[in-house]
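Peer 1: Structure here, sequence nowhere to be found:
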């Protein structure tokens, strides 16, 4: 049996669901439609696909003769949302909207021996971790900003681990450059004091999950909003690129590292994010198989999905109300004219007599 599960947004904590959910009644072929095949977006779906595969389902295959994506979106029964109320604004959700935010977050693994030794060698001052994600490469950073960071890092007592693709000229001795780094394992390390990030959603979730304060430098998309959350929740600071100076970077990093409130706020929100009855991965697997077991689970679908945009926005009702209001105004106008004419006629008659 072939079933297409359209995931609008998805994610989950990498904890095994084997033994926690009953075995599936059957195994199925499942097509995962990814809205964007970027590395970070792919990593978001990997835990769900691996968990489904572990339960015997066949999942990344191409099905022939797929309907248009608009039809798939209209007929979807389940939306796995990469969100959690502890790290976003709470909102009412339909039964078909299941929060599985931070599904990709996992317990830390040991670091490579040379990297562990380098981090430990930083002593009590600790380490600053700097990464702009998988889409915006470090070498694409304008040279004026690169020089600002190089000078700022030279002034820090901490060591700096910088994810940077290519050769970095002018780096001081306390800076180590690598084109790839095990981000979650680093964020969980007690010597990593702050994470300089672009503010991508997955990086934000990983940082809070592993209780590491942030300095967010938004680049595009939802990163500005995520930076505002970091500022307002007290888990770090956010700066715009046009604000960056050597002194500004040094001052903000020093504040985040030395002020305990950032670590305390991150620990508080992390505790809320981790405190769940079931893991996001378990929820994602259960509801995916629920839709399959119930042949598309039409009982989950919101009737509003079948409305046209005119009906959904109630434009037909708005037009009807406006028409009724117009007719009412016309009737009132006629009535006022009739009353005015009668009063005018009576006044003229009295004047004649």
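Peer 2: Received the coordinates, thanks. Remember, predicted model here, so these are calculated numbers, not experimental data.
Peer 1: contacts and neighbour counts: CA atoms only from here.
Peer 2: Will do.
Peer 1: how about the strands of the stretch 151-300 of the chain, start to end?
Peer 2: Taking DSSP state E, counting those that start in this stretch, the strands of the stretch 151-300 of the chain run over residues 159-163, 175-178, 192-197, 214-216, 236-238.
Peer 1: Please enumerate the helices of the stretch 1-150 of the chain.
Peer 2: 39-54, 69-74, 113-120, 143-155 (DSSP state H, counting those that start in this stretch).
Peer 1: and residue 288, which of the ones you listed is closest to it?
Peer 2: For the helices of the stretch 1-150 of the chain, proximity to residue 288 was assessed by Cα to Cα; helix 39-54 is nearest, at 8.9 Å.
Peer 1: hold the first one in mind and look at this next one:
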């Protein structure tokens, strides 16, 4: 009897292994020129996919960050470089195997300026043209990707339109990835319904409820952002025709996406009408919290009931770019408070208070999950904000560039954050801001409320499970083309039935005009008949009257 169980179990094990290998998919993830936080997001998501039996291969460009080894044997990558030895491209390092170099000076000064950001975007057209030319002209890379026999591609869409003709050439169902609030730029060319009437665009700092002037500004922003993307597609279409003749131009392929993974949720984004394969996966990078290192955990616990304030500006931003004036003002404010401060900073720092601990790297998610954490001072990057909301930690926001100002507006509206201007804030202003955020219980109460909303989803799935479910479905159904919206084939006038309204209006107007002409003619004929009748009647009376007079 004791041999019976293994005899039954062994076939089941082999069957499970066979099914797992049969269902395993090979997924190509293509990052943008500079992926920043999305790269970390897809490290976590890719690891989850790999743990479920799939193979994930990353295609990315070199950047200025140091990346740890991939965490799973089913995860591989290809790193591309750009020849910028002559320094002709502003945002790349000046070397033969160049990588993206973040223009921190520009971003710190004008990182949230709408006009400057879009102006700089248009200046990068020539760089993207050259990079696209190198990518699509790399026949050995394309042969290598074809040999890997992928089932599906996931493309980070921001400034990455050139890779869509590549995945089309490889014959892969393609899922887009969007790493911020779902509005502006490439999103306006998808089949999702994102009207500027209630979907605020990037850098506008508007909510979904807008006044008439705000809707005018938002509509202008919508048109400009789409024009920038269309301009880039128009320029890249020449490269596509050169290397992949017969391939559709990039912007038309955005409409043909088989799905979309949107890295936001309804707390930090606007509810929208989305196609069935467009899903929100906000928080997909969040992992189960791990215990802190003993020394750090002891330091955190020693804060007692006052707790710890965490300070960090994320993965993308080097904390060295923060001004010495602001750091010293923050130190002066911190030493007046009973809390301990854990700060992610680098380099030599002077006048560090005794209640401040400086670290060059911090396990941010694990610290936010710690019961001693009371407040998170951060730059309002989407990843950090999502982590703080998930763990119900109130915030003080000091946005630096791009969409960070938009997120701060939403956080303030939700009552979980207080804004702080890093360029003008004095030690007294910082002290009062921190004191208010720490001592007002409404911030913690609202953070707990939003945390519950974030975790309680209608489908009862985690973001990782939701993304995996969609990807596996699209692999099984070869892209699920039957779920694509037919609106992708309609132009603006057809989509909003403007052509129908114009036709009906023209028909009614023409009928009205014709009816008016006919009525005039009929009326004119009637009048002429009446006049003629009156004349004949008058003449008859005259004749009859004359005869009567003669008789008399």
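Peer 2: Everything's here; your move. Remember, predicted model here, so these are calculated numbers, not experimental data.
Peer 1: before we move on, back to that, turn the strands of the stretch 151-300 of the first structure into TSV, including distance to residue 326 of the first structure.
Peer 2: Formatted as TSV, the strands of the stretch 151-300 of the first structure follow (distance: least, Cα to Cα, whole Å):
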stretch	distance to residue 326 of the first structure
strand 159-163	65
strand 175-178	70
strand 192-197	56
strand 214-216	53
strand 236-238	52
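Peer 1: related to what we said a few turns ago, buried deepest among the helices of the stretch 1-150 of the first structure, which one?
Peer 2: helix 39-54 (a mean of 18; mean count of other Cα atoms under 10 Å).
Peer 1: once the two are aligned, what's the mean deviation for it against the second structure?
Peer 2: Compared with the second structure after the fit, helix 39-54 of the first structure shows a mean deviation of 2.0 Å (mean Cα distance after the TM-score superposition for the first structure).
Peer 1: out of the helices of the stretch 1-150 of the first structure, nearest to residue 285 of the first structure?
Peer 2: helix 39-54 (6.6 Å).
Peer 1: what packs against the closest one?
Peer 2: helix 280-293 (3 or more Cα pairs under 8 Å, 6 or more residues apart in numbering; DSSP states H and E).
Peer 1: What span of the second structure is the helix it packs on aligned with?
Peer 2: Aligning helix 280-293 of the first structure against the second structure (TM-score structural alignment) gives residues 463-476.
Peer 1: Would you mark the buried spots in the matching stretch?
Peer 2: Neighbour-count burial for stretch 463-476 of the second structure, with 16 or more other Cα atoms under 10 Å as criterion, is recorded at 463-468, 470-472, 474-475.
Peer 1: Next: stretch 281-296 of the second structure.
Peer 2: By neighbour count with 16+ other Cα under 10 Å, stretch 281-296 of the second structure contains the buried residues 281-286, 292.
Peer 1: again with stretch 501-521 of the second structure
Peer 2: Within stretch 501-521 of the second structure, no residue counts as buried by 16+ other Cα under 10 Å.
Peer 1: how far away is the residue nearest the centre of the first structure from residue 93 of the first structure?
Peer 2: In the first structure, the C-alpha nearest the mean C-alpha coordinate belongs to residue 201, at 4.2 Å (Cα atoms, centre = their mean). From residue 201 of the first structure over to residue 93 of the first structure the distance is 20 Å, taken as Cα to Cα, to the nearest Å.
Peer 1: One more: residue 105 of the first structure?
Peer 2: From residue 105 of the first structure to residue 93 of the first structure the distance is 23 Å (Cα to Cα).
Peer 1: Residue 92 of the first structure -> the second structure?
Peer 2: Residue 92 of the first structure maps onto residue 273 in the second structure, by TM-score structural alignment.
Peer 1: Let me fix that, I meant to ask about residue 193 of the first structure.
Peer 2: Residue correspondence to the second structure (TM-score structural alignment): residue 193 of the first structure is matched to residue 374.
Peer 1: give the contact list for that match.
Peer 2: For residue 374 of the second structure, the contact set (Cα atoms under 8 Å, 6 or more residues apart in numbering) comprises 307-310, 393-394, 438.
Peer 1: cool, and residue 2 of the first structure?
Peer 2: Neighbouring residues of residue 2 of the first structure by Cα under 8 Å, 6+ apart: 28-30.
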